[in-house]
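Engineer: quick one: sequence and predicted model below, then my questions.
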Amino acid sequence: MHYVTNYESYDDDNLNVPYQLVYAQSSEHVRDQYEDRMKSTNKDSPYKRYGKDKFITVRVISVNKLNDNTVDVKFEKTLHDRATNTEQVAQKEAIIKWEFSTAETSQKMLDRDPLGFKVTYYQTSQVSLET
């Protein structure tokens, strides 16, 4: 699911496109959450935590439909360190709810989200692999 990949990934060399896509495909509430998370003034933002030396990639493992507008997405989030050439992998899960909006919008937003897909709820949690 591209939304999860854009929302969760981070690379200082490629911030603009994922940010714009998440912005275009999010409801106002989810957009505000994302903006707060990404602000350079937030001490926990990816920019502050990882800077230019680290980047995050995302690999979606599974998508399970819970109902007509809700999915459970399992994914791996890998933190890559350019300086040490090491990786840290975390197993994550996201619950995503969405709707299709027909509200008027700008051409720029339509180019990024032509179907009016809007995520209305986005929550992630750590997945434990211990048995």
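Structural biologist: Cool, got the structure.
Engineer: alpha carbons only for contacts and neighbour counts from here, please
Structural biologist: Noted.
Engineer: give me the helices and strands touching the top helix by length along the chain, please.
Structural biologist: If you go by DSSP state H, the chain has its longest helix at helix 28-38. Contacts defined by 3 or more CA pairs under 8 Å, 6 or more residues apart in numbering; DSSP states H and E place helix 28-38 against helix 16-24, helix 46-50, strand 117-126.
Engineer: buried set for it?
Structural biologist: 30-31, 34, 37-38 (16 or more other CA atoms under 10 Å).
Engineer: could you tell me the angle between that helix and helix 16-24?
Structural biologist: For helix 28-38 against helix 16-24, the angle by axes from the mean of the first three to the mean of the last three CA atoms, to 10 degrees is 150 degrees.
Engineer: now do helix 28-38: distance to the chain's middle.
Structural biologist: 11 Å (CA atoms, centre = their mean, to the nearest Å).
Engineer: stretch 50-64 too?
Structural biologist: 9 Å.
Engineer: tell me the buried residues in that stretch?
Structural biologist: 50, 52, 54-60.
Engineer: so of the residues you listed, which ones are in strands?
Structural biologist: Secondary structure from DSSP state E places 54-60 of these in strands.
Engineer: putting a second one here so we can go through both:
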Amino acid sequence: MTGSSFMRLLGPVADIGGDGWNDDPVERMRRSRRAALTIAAAAASVAALEAVALAAMAPLKTVVPYTIVVDRQSGYVETVRGLQPGPLPQDQALTQSALVQYVIARETFDATDLRENYRKVTLWSDGEARRQYRDSLDKANPASPLKLYPPQTVVSTTIKSVSLLGPGSALVRFDTLRHDAGAQGGERRDWTAVVGFRFTGAPMRMEDRFLDPLGFQVLSYRRDAETIAPTPVRFDGPLGAPTP
């Protein structure tokens, strides 16, 4: 039997040396599975990178609440920021405390502690601020509270806000409340004071250091009224608590 006759008896035979294996269903399934796994891994990597990017950008999109407060007496508008977690920075807290103490001591008039306040303000002041304060209490000055007020009159001071304008400068908003002895009413005035200050390490006596341990000194002090006329108030008791 010749070769050609034998091939005719076998019939058509698949070519195993060419692309015949490429048409195998099992092999196609394996290729599809590998491709799917590759695509899934790439998608997971992209998702992970997006998550990292969003986490890094989160602090940039933090919403900070602001509250606008309007003073009913003067119309002064003030922006109040929401409190942030954590303590107030030490230097800022000390500066605000010194400013509050200074303004209260300087603006309060009470015969019982006038000498103590005078010593504190003169110690905590320097230059023009000290000279102006001493002149304001000079008995020869017709605008001196020693001339304007009877000895039993008390002028108390309440701080409303302290804003640091920059290094060595601050804006303090406060009001004063005058109460004459035996009176059922008094008057309240609203003020702002621009205070220039510094901290100095200059030597001082031990008793002065006890009163001013940080060396806080006010160099300039300018007070301006927020309202033209004082606001009348009524007192609800013998202690002089004002009625809202």
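Structural biologist: Yep, that arrived. This one's a predicted model, so the numbers in the text were calculated from it and none came from an experiment.
Engineer: one step back: in CSV, list the buried residues of stretch 50-64 of structure 1 along with distance to D113 of structure 1.
Structural biologist: Shown next, in CSV, are the buried residues of stretch 50-64 of structure 1 (distance: CA to CA, whole Å):
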residue, distance to D113 of structure 1
Y50, 29
K52, 29
K54, 29
F55, 26
I56, 24
T57, 22
V58, 21
R59, 22
V60, 21
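Engineer: biggest separation within those, which pair?
Structural biologist: K52 and V60 (24.0 Å; CA to CA).
Engineer: run through the residues that contact N67 of structure 1.
Structural biologist: Residues near N67 of structure 1 by CA atoms under 8 Å, 6 or more residues apart in numbering: none.
Engineer: kindly report the same for T79 of structure 2.
Structural biologist: 66-69.
Engineer: what residue is smack in the middle of structure 2?
Structural biologist: R81 (5.8 Å; CA atoms, centre = their mean).
Engineer: map it onto structure 1.
Structural biologist: When structure 1 is aligned by TM-score structural alignment, no residue sits opposite R81 of structure 2.
Engineer: R81 of structure 2 contacts S163, correct?
Structural biologist: No - judged on CA atoms under 8 Å, R81 of structure 2 makes no contact with S163 at a distance of 12.0 Å.
Engineer: overlap in contacts, the two.
Structural biologist: With CA under 8 Å, 6+ apart, R81 of structure 2 and S163 have no common neighbours.
Engineer: alignment lookup: V17 of structure 1 to structure 2.
Structural biologist: Mapped onto structure 2 by TM-score structural alignment, V17 of structure 1 lines up with E116.
Engineer: repeat that for F55 of structure 1.
Structural biologist: Under the alignment (TM-score structural alignment), F55 of structure 1 pairs with V154 of structure 2.
Engineer: coming back round to it: how many other residues sit next to the match of V17 of structure 1?
Structural biologist: 11 (other CA atoms under 10 Å).
Engineer: quickly note the distance from it to Q92 of structure 2.
Structural biologist: E116 of structure 2 sits 26 Å away from Q92 of structure 2, going by CA to CA, to the nearest Å.
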